[in-house]
Every structure is written in C-alpha cells, then in structure tokens.
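Asker: Sequence and predicted model, in that order:
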Amino acid sequence: MDFPSSDMLRAVVLGVIQGLTEFLPISSSAHLAIFPKFFGWDDPGAAYTAVIQIGTEVAVVLYFWRDIWTIGSGWVRGVFSSSARDEPEWRRGWFIIVGSAPIVLVGLALENLIDREFRNLWVIGTTLVVLGIVLGIAERVGRKTAPIDDLTWPHAVLFGLAQAAAVVPGVSRSGATISMGLFLGYEREAATRYAFLLAIPAVVGAGVYKLKDIPGGENAYGTMPTVVGTLVSFAVGLAVIHWLLRYVSTKSYMPFVLYRIGLGGLVLVLLGAGVIGAATTVS
C-alpha cells in the first residue's frame, strides 16, 4: 500500500495507532513496528516508540487524576505519619512502587536487546500469538470476582513481573498485567484500571529516558514529528480509556485474543513468504 512519505503524516498516523493500541491488550509497540512495514515506511525506532507513549500516559494521568492524587498524597502522609500507614492508600502506593521495579530493572538490563533484537518481526509475531493464547486462557479460567481492594503483596509482585515481560514488543503491557489479574481472580475492570495505574511510572520513566535519543539516529523521524505523534496519541488514548473501561465492565477480552492471534499469524505468514522483512531496527 503506497502512502505519502511525509514524516509529519507518518507521525500523525502512528500517533493514532499508539493511542488506539496502548490501552487495548494488543501491544502498541508491536503495532508501531508492524504497520510501518505494511506502509513501506522506516521503522520509527525504539526511542520514538518510548517517547510517543508519554502522550498516552498523560491521558492516563488526566483520566485517573483523582486515584493518583488519593494514592500519592496518602503515601506521602505515610512517610511522615505512622498513623497514616494504617490507611489503604499507603499500601497501594507501595504496591505500585514495588510493581514498577521489575520492568525498570529488566528494561535497563536488556536495553540493547529491546532497542534492536527484540524488534525483529519474527519475535513480535510470535509474542502476539503466544500472549494472545495466554490472555484467552486467563479470560476462560479467571474467577473475575475480586475487587482491586483485595490486592496483596504477593499479587503486587506478580503484577509487576507480568508487566516486566512487556519489554518484548508484542507482549503488551496492559495485556500481560490484565492476564495476570484475571489469573489471580480479579474483576476485569479492576485488573484493567490497576494495569493503567501500574504502567504510569514505567512508561513515563522510559519515555523521559529515551528523550536523549530523539534528535539522533535512534529515531527515524526527528523532534517535531515526535511531538506531533505524542499529542495525537494523547487525544486518541483519552477516548480509548473511557471506551475500554465501559466495555470490559460487561464484555470479555476474547475479541482482542482473536485479533492478536490473527495479526501475529498474518505477520508470521508474510515473513515466511518473504513479503516483508523481519528486521525493523533503524540504522
């Protein structure tokens, strides 16, 4: 399919893709690697992918600002007051801190692999299919009855370990944490909301860390297209959050399971047929 090659147009299109896919359990990083191949564009690179996700995380902050303020202020009070440590907000703050640690450690340890080898489309197609199957199993076997208030320390650690798997494009940060939440028996909406909140420190931190690479060779488009893509992803992402939380309150994740398996299977077939190449790293 032949699209105009303007960096600004590509930034808008990829911003829309990022906004649509960041919160759905289908992997935004996979889509940002796959769709440029379909359109005949350069891979935007890991730096672009990390920074543009800041837009969608700002959407999360705006949407959940009351939750964030309640948890954050409660945790700060607990630092200075022993009585405040009996409040649930103190514990929830620590849950998010502890749950964020694994992806930070894994991300720093595997930075070179994340930026290059993990962006191979054979890896991405495979993880789309495998984690799609995992999400499907979680949807089938999970009790989906526990509220997020039932979260425990062991479960917080397991949520964090699941999120850490998302350093591999195709896994999906929300997909991995939601799957873990369903396996642990949490309600769909509870698991989804917690996945959004847990992602904020990791995604914003990764985006800020990768800002240094935007003007250089690790970003195929440049500074201004990255800014435009980030703004577009924010606007689209805000709408998607609102829709998804309403959707999962009454419906299952199975459509996303089928989509993941279908897209991943298509990518693997096209790779095997030689229609598209596996390498996506920006040179």
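Answerer: Yes, it's here. Numbers count the residues shown, from 1 in each chain.
Asker: switch to C-alpha atoms for all contacts and neighbour counts from now on
Answerer: Noted.
Asker: All the helices of the protein, residue numbers only.
Answerer: Secondary structure of the chain (DSSP state H): helices located at 7-21, 28-39, 46-63, 65-80, 88-109, 111-115, 121-141, 153-164, 173-183, 188-210, 223-248, 254-272.
Asker: alright, now check it against this:
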Amino acid sequence: MDWIQASIIALIQGITEFLPISSSAHLLFPSLLLGWPDQGLSFDVAVHLGSLLAVIIYLRSDLIAMVLGLYQCQQERRLNPQATLALMLIVATLPAMFFGLILKDWIEVNARMLWVVAVTTLVFGLLLGFADWRSRRQHQMSAMNWRHTIYIGLAQALALLPGTSRSGITMTAALMLGYTREAAARFSFLMSIPIILAASSLISFELATTKVVIAWVPMLIAFVVSFLSAWLCIFLFMRIISRMGMWPFVAYRIVLGLGLCWLILPTLN
C-alpha cells in the first residue's frame, strides 16, 4: 500500500468512525470499487489508534473526571457519579465484545457483502431518523442509569453487522430512551473508547503472533490522518446536531443505501 492509498483509507476511517454513517460500509468501497488490496493488520491498528487518540483528547475533561471519581471511590469505599459512569461504560462494552468474539468468523464470511451493507445502511438510517423525530430529548447524560446502559450496550452489539454504524445505533438507542442529541452523541463517543481499545488490542495481539513486515511510513501517515480527521469530525458533528439534528446524516444514509442497491441490481440479472 502506497502513501496515497494509506491517506485516503485513513481519511475515510477518521471521517466515518464517529459519524452515524458506518465506517465499515465506507471502508469496503476502496476494495470493491477500486480493487485496492486489504490494508492489513498493522494499518488497522494505526487508524484505530489515531481515532482513539482523537476521541480521548476531545473528551479529556470527562475522562479526567471519571479517573478522579474512581480514585475517590477507592478511597471512600462508595460510588460517586463519575465512578458510576465509568463502570457503566465498561458494562455497555461487554455485549459487543462478547458477541464479537463469538460471531467474528461468521460475520467475516457471511455478512461482509454489499447487499447486507445496503440493507443495514437503509434500515438503521431510517431508524435513526425515527428516533430523532420521536425522541423527547429531555435527559442529560447525568440521567444515565444501569437499565439504559444495558439497552445501549446491546444496541452497540448490532453494529457488528457491516453498515449498521456503531455510533449511529448507540445514538439511536439513546434518543429512543429520551436523551438529548448532545447527550446521546457524547455517551456514544465515550462508549467508543473501550471498544476501540479492545479491538486495537486484539488486532495487535494477532499482529504480534504473525511474522509480518510492517511498513512504518504508511502506518504513521494513516495514524496522523485518522487522528486529525476524526477529531475534526467530532468537533463539527457536535455543532451540526445542535442546529440541524440527525437529519443530514439520515438523508446521506438513504442516498448511500439507494446507491448501493443500484450497484447490486446488475448482479441480480
């Protein structure tokens, strides 16, 4: 993979990782439409770490508060709101990790097909629009409880299907539970940290057990591009939803889903 391909794929990853439009769907396009080779495990680690660093920096105040809350909890032997939120994020991650480990091979073989991506892009895009339309949008993130955490965590597990969008389905679940758009997005971004960290750790372990020559220059380019684009997307997304809601992304998903259906039609003849 040359530096141009690395930059483009990292840019796609960075832009789509936190937007409710599915990074997995968009990352299929370079290979399906342009015939580019699979980026490999080392590249996956680089773009995931870039995205992870971006969301950590953006949410640093929340993360520092949770770390201090956990320390205070350990000292006082009682839970506080910040420590509770940290524990909720761990619990919310468990369903996706559990089903991901069990279904990983099956999904790779049976679900990474264009028609699956087209269906999930349309269905879950419309569901996001419905949730944004019907939501009471009255709860802030401080209202998060264990029941809501489990619901949103189970919703995140659905994102194992390519085209669903991890951020999209978690925001959809939070909106349906009555959270504001900003609270839904912020909790979704916080949820991404343990899941991206877990995925990166798993890929790194697989990489360490294989004898692969690592192309460090494309990896460094991918890390930087993914980091910058992801941070900018989070920054802009929070401002867009406060003014326009989720509808620009719903409309985009509908157009994208219909476009994918159009690509599939010639194969049905």
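Answerer: Cool, the structure landed. What you see is a predicted model; the values in this text were computed from it and never measured.
Asker: Quick TM-score on the pair, please.
Answerer: Once superposed, the chains reach a TM-score of 0.91 (TM-score structural alignment, normalised by the length of the second structure), with 268 aligned residues with a CA RMSD of 2.5 Å.
Asker: re earlier: right, so the helices of the first structure: which one is the most enclosed?
Answerer: Stretch with highest mean neighbour count among these: helix 173-183 (a mean of 28; mean count of other CA atoms under 10 Å).
Asker: helices or strands up against that helix?
Answerer: helix 121-141, helix 153-164, helix 188-210 (3 or more CA pairs under 8 Å, 6 or more residues apart in numbering; DSSP states H and E).
Asker: residues in the second structure aligned with the first one?
Answerer: Going back to what we said before, that points to helix 121-141 of the first structure. The aligned range for helix 121-141 of the first structure in the second structure is 114-134, by TM-score structural alignment.
Asker: Check the mean deviation of that stretch from the first structure.
Answerer: With the two structures superposed, stretch 114-134 of the second structure lies on average 1.0 Å from its match in the first structure, counting by mean CA distance after the TM-score superposition for the first structure.
Asker: Stretch 189-208 of the second structure now?
Answerer: Superposed on the first structure, stretch 189-208 of the second structure shows a mean distance of 1.8 Å to its aligned residues (mean CA distance after the TM-score superposition for the first structure).
Asker: Now Thr121 of the second structure: closest residue in space that isn't a chain neighbour?
Answerer: Nearest residue to Thr121 of the second structure, sequence neighbours excluded (CA to CA, 6 or more residues apart in numbering): Gly163, at 5.0 Å.
Asker: I'd say the one you found and Leu114 touch.
Answerer: No - judged on CA atoms under 8 Å, Gly163 of the second structure makes no contact with Leu114 at a distance of 9.3 Å.
Asker: Give me the common contacts of the two.
Answerer: Common neighbours of Gly163 of the second structure and Leu114 (criterion: CA atoms under 8 Å, 6 or more residues apart in numbering): none identified.
Asker: can you pull the contacts of Ser242 of the second structure?
Answerer: When the contact criterion is CA under 8 Å, 6+ apart, the partners of Ser242 of the second structure are 181-182.
Asker: ok, Cys161 of the first structure touching Val106?
Answerer: For residue 161 of the first structure the amino acid is Leu, not Cys. No - assessed by CA under 8 Å, Leu161 of the first structure is found out of contact with Val106, at 9.6 Å.
Asker: just so I know, which of the helices and strands packed on helix 173-183 of the first structure lies nearest Gln18 of the first structure?
Answerer: helix 188-210 (13.0 Å; CA to CA).
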